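Trainee: quick one, what's the 3D model for this:
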Amino acid sequence: MSTAPARQKEVPAPARQKEVPARQGPPPQRGPGAVNAPSLERSLDFRRSGIRLLRMLGPQKHLVAAALTAGILAVALAVLAPKILGEATDLVVSGAKSAMGIDFPAVSRVLLLALALTAGGALFTWIQVRIAMVVAQRLAFRLRERAETKLARLPLAYFDRQPRGEVLSRTTNDIDNITQSVQQASAQMVRALLTLVGVLAMMFWISPLMALVTLAGVPLSVYGAYLIGRRAQPQFVQQWAVTGRLNGHIEEMYTGHALVKVFGRKEQAIATFDALGDELYEAGFRAQFISGVIQPAMAFIGNLNYVLIAVVGGLRVASGTLTIGEIQAFVQYSYEFNGPITQIAAMANLLQSGVASAERVFDLLDAEEESAEPAPSGRTEKVTGRVTFEKVAFRYEPDKPLIEDLTLTVDPGQTVAIVGPTGAGKTTLVNLLMRFYEVTGGRITLDGTDIAALPREELRAHTGMVLQDTWLFGGTIAENIAYGVEGDLPRERIVEAAMATYADRFIRTLPDGYDTVVDEEAGNLSAGEKQLITLARAFLTQPSILVLDEATSSVDTRTEVLIQRAMNSLRAGRTSFVIAHRLSTVRDADVILVMEAGRIVEQGSHDALLAADGAYARLYASQFAAVAA
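Mentor: Next up is the predicted model:
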């Protein structure tokens, strides 16, 4: 059974970062001073991203077609109404001039028909909006589903280089913005375009000459909107980029609020927030202001055109070419013609913002994934746990080697302790074993099989990890202990694991015992108590390979002794890798590896290494010389 999900969440980027300072590449923005904006790799390709977003509506083509049909019917009924009202006006005018008087029954029938057309148009508009909401929400669901699947396939290196708040912003704020843009565009934008076509057809029906006069201002409006929109688009890109950085800062300050207060960084954290807020305000203001100019500019052009139509129409009525009812209908159509153009212009900022968010989500979906998984090995024999590193090399950047020519053989059941200064590559070694990163040279084998030939899930199913940085999810303590085991477990097995790791004693003192609910930050438990729960979780999985990365760093000395006894029992018959700074925890290891700058400089037993008076002896003396004195 795989414990990979827990492992990946238990290794937050800051903890890994301190183990591998030699890593190169774009670092995540950390700490209250991280205000510098990352350079945008490329400007947003509005056309390509917009087309890609439309293609994602493919699975809903039937709903899109239904919405389009409803929109066509709504517009058809709506554009007929002014023509019918024009006929009513002609009936009134002709009746006033006739000795017979006004034919009120005929006028009433025409008005009732116009009313029915208007009501029908409203009904189909409601249907169109309703379907558009369904289409937008299903698109949002699909995007979130793909983002969730993508996050599970991304390598650990991606999360090392991306602040968590930035990733969250792409999967929440940006997708919500896309949903809003698609919902409004698929309803209002489509209706505006259809209205534009319908109204234009009616204007040509009434008077082709005046219709051409109306069209005279369209090229100027479109070109003006294009020029303004092109200037606004980069501002929307910047707006959402700053939004992601601001979310990252907020997430970091909330997660580390205790440290911010302890080190007196509250004022600097607030200053950073204010700086990012000001930057977001400036980017948002520029984007909205520039894009907002489109609507009044097009309205101005439309009003000039409206005046021209009124003058030409008056002359046509005076010459007897058009009736008063026809010019009334045409003037109303010209107003409705300018309305959709203005509406489309007004929605330009919404569309640009939505496509900018789509670009950020697509960047996430297009990120390089982990290498392809090999086919399952199909092995049925029990894994003995023999691990071999054969001339392993690894580097985070091509020109910055971290581990070179590392060779090591660990026999089944052996306990290997890895010690060394921070940045020596201890945790990197384990990450390579778990295939969180891939080796750049040599190979690692498990029972003689290259781990690169094993699916990651199969490899990690044989491994249990207890890390220095604990991770508990929102749920009961029993659920957290059973996290690494599939299916329902009897409570007895959970209690047995807790007793073996000495977690049972404090769990029973809690108000609800094993049913006590911990929040996502586990703020109602101490650091040592959280560590004991993760130890119980590893104990329950009964892995063939055990990895302990500073697993006892958060417990007191007495609890450490108890945990060491439990770990001795847990390690029996299992290959164990113990990463430790506290050398008192590794004295009983079969082999102690001393690493410096990615290389094993010494290896042997505790006594043998002390006798060698080398790097291990110096580390040991630095911790215990003062006590011995």
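Trainee: when you work out contacts or count neighbours from here on, use the C-alpha atoms and nothing else.
Mentor: OK.
Trainee: contacts made by stretch 521-529 with the rest, please.
Mentor: With Cα atoms under 8 Å, 6 or more residues apart in numbering as the test, stretch 521-529 has contacts from 472-474, 503, 506, 518, 530, 554-556.
Trainee: next one: stretch 279-293
Mentor: By Cα under 8 Å, 6+ apart, stretch 279-293 touches 228-229, 231-236, 238-239, 242-243, 346, 348-349.
Trainee: so which of those residues are in helices?
Mentor: 228-229, 231-236, 238-239, 242-243, 346, 348-349 (DSSP state H).
Trainee: between the residues you listed, which is closest to Phe204?
Mentor: Ala346 (26.2 Å; Cα to Cα).
Trainee: any of the contacts of stretch 279-293 buried? List them.
Mentor: Using 16 or more other Cα atoms under 10 Å as the burial test, the contacts of stretch 279-293 include 228-229, 232-236, 238-239, 242-243, 346, 348-349 as buried.
Trainee: please identify which of those residues is nearest to Glu486.
Mentor: Closest to Glu486, out of all of these and judged by Cα to Cα, is Thr243, at 38.3 Å.
Trainee: ok, that closest one touching Ser169?
Mentor: Yes - counting by Cα atoms under 8 Å, Ser169 is a contact partner of Thr243 at 7.5 Å.
Trainee: closest one of the ones in helices among the contacts of stretch 279-293 to Val75?
Mentor: Ala346 (19.7 Å).
Trainee: how about the strands in the stretch 451-600 of the chain?
Mentor: 463-466, 475-476, 517-518, 545-549, 575-579, 591-596, 599-604 (DSSP state E, counting those that start in this stretch).
Trainee: of those, which is nearest Thr415?
Mentor: Using Cα to Cα, the nearest of the strands of the stretch 451-600 of the chain to Thr415 is strand 575-579, at 4.6 Å.
Trainee: before we move on, the earlier item: how about the contacts of stretch 521-529, which pair is most distant?
Mentor: Top of the distance list for the contacts of stretch 521-529 (Cα to Cα): Gly474 and Asp556, 25.3 Å.
Trainee: you'd agree Ser39 is in a strand?
Mentor: No - assigned with DSSP: H, G, I helix; E, B strand; the rest coil, Ser39 falls outside any strand and is coil.
Trainee: please give the structure of this sequence too, so both can be compared:
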Amino acid sequence: MSHSKTKKLSSNAQSLSTPKLSTLLRLLSYLKPYWWALLLVIVGFAINAGTEIWIAKLLQYITDAINQNDRSKQALFPLLIIALFFVRGVGSFLGNYYSALVSRNLVYKLRVEVFNKLLRLPSSFYLANSSGTISSKLIFDVEQVTAASTDSMKTLVRDGLTVIALIGFLLYTNWRLTLILFLVLPPILWLVRVASKRYIKLSKGIQETMGGVSHITNEVVGGYQVVKNYGGQPYEARRFDEVSKKNLRQGMKIVVTNSINTPAVQLLMAMAMSVVVWLALQPSIIDNITAGEFISYIAAAGLLSKPVRSLTDVNQKLQRGIAAGESIFALIDETEEVDTGIQSPSLSGEVNLNNVGLTYPDSTIALRDFSLDIRAGETVALVGRSGAGKSSLVNLLTRTLTTTSGQITLDGIPIEDIKLESLRAQIAMVNQQVVLFNTTVLNNIAYGSLANKTQAEVERAAKEAFAHDFIMKMPNGYQSEIGAEGLQLSGGQRQRLSIARALLKDAPILILDEATSALDNESEYYIQQALDNVMKDRTTLVIAHRLTTIESADRIAVMDGGQIVELGTHNELMQLQGHYAQMYARDFE
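Mentor: Model prediction:
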């Protein structure tokens, strides 16, 4: 099943030339509920900025007192220093604590929204994007988004207010000298603009490589047995090393850009400062001010360097966060699974497929003019080589995929008119690939909408699936944890838990996709007996490769090229001496 031409997540990202303002405004809209905390952040950093001025003023008072040999305020200065830094500490606490509160809540809200969106996306999305890319967005990109909102906002407020306060003080002290500092503003803005374009490009590269890192990690963790058994460690190590090196190179390019940008800004500031100091030392100027005022002015000008540097650095955070925001919003804006259903009928299990066709986005034809009528309570087996369309047909019945042509009806109702929740509640499935969760045995059997089932009902389903005995041998019985993907259990045990889950659902339509493939011969025999019992009075579709397991089916549909080429009972098909008979003979060979 190929979907290589399906639109990738990365293609949803906007081009570099697209304005980023809309993304930034959308990010900031998430901060509205925390306006009160943002107000406290501004108050806190305003207090912090005010103390910068008083540091310069305090230096003036101390210098003048020393220069004038005035000892009358000797005891006051230590107390002022302590009071000044106490107030500064209160302001810093308010600003840092409440900005962190907003930041962590933003991560929480975005992460929950992205995860809930993933639950509502169609199967085509998961077929088109690797699990690593998706998980990277949920884990890495969401964290990066805070750089564009709360982290940048924190720097802008804290250092912006500090710069405003210091420049105001400098203008008040000597506005002519201070105007010289503004001469470096145009080249600083030009540097920021050039760096912005590079930051946004490199940030997207980091996101893509992080998706690759996450994808390879997920594959190795999920398939560690295959990696070990087939000696795949060197190959996987090389693959991981390559994508990690790409990530490293992208990260170092950002470091280089930042390492050049920041010193360049500092150099421009130093040049302006040197001119200010040279002019300030001219007799015509220095004669008009006291030593304390001179020291205070130079100290305030010197204090400008750190906040200005921080304000130039914020551009990197802002662009990185905006790039992550575009990635996140591209996922949030993905088209959700469409539910056109308006009915919630109680189905008996009658299924009619009339000239059904299914073509994938890459133009692969899975089904063509497929027609089959299944009576309620009938067991129909689907057989055929890989790619014949068996799994595609099952996906159409659960509306995981939608038909390209033709119509499917259940009890005479078009399948698209049945609400998805109602439809899927009445179809139980046992897949060839067993999916279990890192929780208890009980929660795995009574999963999702089955959580309201009683312990007795769960145990009855487990007994019918021949799982009860091995469950009771586990340390905590039905409350035993089974580990990630149920890897603490054998393949046969995992399959029996999956069968127990389907039995507990007690749906009118049952789909068995190689339900006994992971069982040993003895377990398969008992499971087959249980499945024979549960199939009674229930419409059952069985996908099977071992034909000996479906001899008792009411009808067997032999599929090839997305169509039915033979249809009948086991005996009827054997008498035809066609496709089915040849497949059956190969089974015994």
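Trainee: and Val135 of the first structure, what pairs with it in the second structure?
Mentor: The equivalent of Val135 of the first structure in the second structure is Val102 (alignment by TM-score structural alignment).
Trainee: my read: its match touches Thr150, true?
Mentor: Yes - judged on Cα under 8 Å, Val102 of the second structure makes contact with Thr150 at a distance of 6.8 Å.
Trainee: and stretch 472-490 of the first structure, how far out from the chain middle?
Mentor: Put simply, stretch 472-490 of the first structure sits 26 Å off its chain's centre (Cα atoms, centre = their mean, to the nearest Å).
Trainee: and for stretch 495-509 of the second structure?
Mentor: The answer for stretch 495-509 of the second structure is 30 Å, by Cα atoms, centre = their mean.
Trainee: same thing with stretch 133-153 of the second structure?
Mentor: 10 Å.
Trainee: one more: stretch 554-566 of the first structure?
Mentor: 39 Å.
Trainee: cool, stretch 226-234 of the second structure as well?
Mentor: Going by Cα atoms, centre = their mean, where stretch 226-234 of the second structure is centred and where its chain is centred differ by 28 Å.
Trainee: what range in the first structure matches it?
Mentor: Using TM-score structural alignment, stretch 226-234 of the second structure pairs with 259-267 in the first structure.
Trainee: now do the end-to-end distance for that stretch.
Mentor: Stretch 259-267 of the first structure has its terminal residues 13 Å apart, counting by Cα to Cα, to the nearest Å.
Trainee: show me what Ala452 of the first structure aligns to in the second structure.
Mentor: By TM-score structural alignment, Ala452 of the first structure lines up with Glu416.
Trainee: quick one: contacts for that match?
Mentor: Counted by Cα under 8 Å, 6+ apart, Glu416 of the second structure has contacts 339-341.
Trainee: sitting in helices, which of the residues you listed do you find?
Mentor: Per DSSP H, those never map to helices.
Trainee: can you say which of these are buried?
Mentor: Buried among the contacts of Glu416 of the second structure (16+ other Cα under 10 Å): Gly341.
Trainee: quick check, nearest of the contacts of Glu416 of the second structure to Leu303 of the second structure?
Mentor: Asp339 (60.7 Å).
Trainee: that closest one and Pro345 of the second structure: what is the separation?
Mentor: In terms of Cα to Cα, Asp339 of the second structure sits 15 Å off from Pro345 of the second structure.
Trainee: cool, Lys137 of the second structure as well?
Mentor: 38 Å.
Trainee: where in the first structure does stretch 506-515 of the second structure fall?
Mentor: With TM-score structural alignment as the criterion, stretch 506-515 of the second structure aligns to 542-551.
Trainee: how far is the matching stretch from where the chain is centred?
Mentor: Using Cα atoms, centre = their mean, the offset of stretch 542-551 of the first structure from its chain centre is 31 Å.
Trainee: what are the contacting residues of that stretch?
Mentor: 383-385, 427, 430, 461-468, 531, 535, 570-571, 574-581.
Trainee: picking up where we left off before, tell me which element the match of Val135 of the first structure falls in.
Mentor: Secondary-structure assignment from DSSP states H and E places Val102 of the second structure in helix 76-120.
Trainee: how far apart are the following helix or strand past that helix and its match in the first structure?
Mentor: Using DSSP H and E, the helix or strand that follows helix 76-120 of the second structure in sequence is helix 123-128. With mean Cα distance after the TM-score superposition for the first structure, helix 123-128 of the second structure departs from the first structure by a mean of 1.2 Å once superposed.
Trainee: using PyMOL, define a selection of the buried residues within the contacts of stretch 542-551 of the first structure.
Mentor: Entered in PyMOL, the line below selects the buried ones among these, by 16+ other Cα under 10 Å:
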select buried, resi 384+385+427+430+461+462+463+464+465+466+467+468+531+535+570+571+574+575+576+577+578+579+580+581
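Trainee: hmm, back to that, export the contacts of stretch 521-529 of the first structure to JSON lines and tack on neighbour count and distance to Val93 of the first structure?
Mentor: Converted to JSON lines, the contacts of stretch 521-529 of the first structure look like this (neighbours: other Cα atoms under 10 Å; distance: Cα to Cα, whole Å):
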{"residue": "Leu472", "neighbour count": "23", "distance to Val93 of the first structure": "81"}
{"residue": "Phe473", "neighbour count": "17", "distance to Val93 of the first structure": "77"}
{"residue": "Gly474", "neighbour count": "13", "distance to Val93 of the first structure": "76"}
{"residue": "Ala503", "neighbour count": "24", "distance to Val93 of the first structure": "94"}
{"residue": "Phe506", "neighbour count": "12", "distance to Val93 of the first structure": "93"}
{"residue": "Val518", "neighbour count": "17", "distance to Val93 of the first structure": "79"}
{"residue": "Lys530", "neighbour count": "22", "distance to Val93 of the first structure": "87"}
{"residue": "Ser554", "neighbour count": "19", "distance to Val93 of the first structure": "93"}
{"residue": "Val555", "neighbour count": "18", "distance to Val93 of the first structure": "96"}
{"residue": "Asp556", "neighbour count": "10", "distance to Val93 of the first structure": "99"}
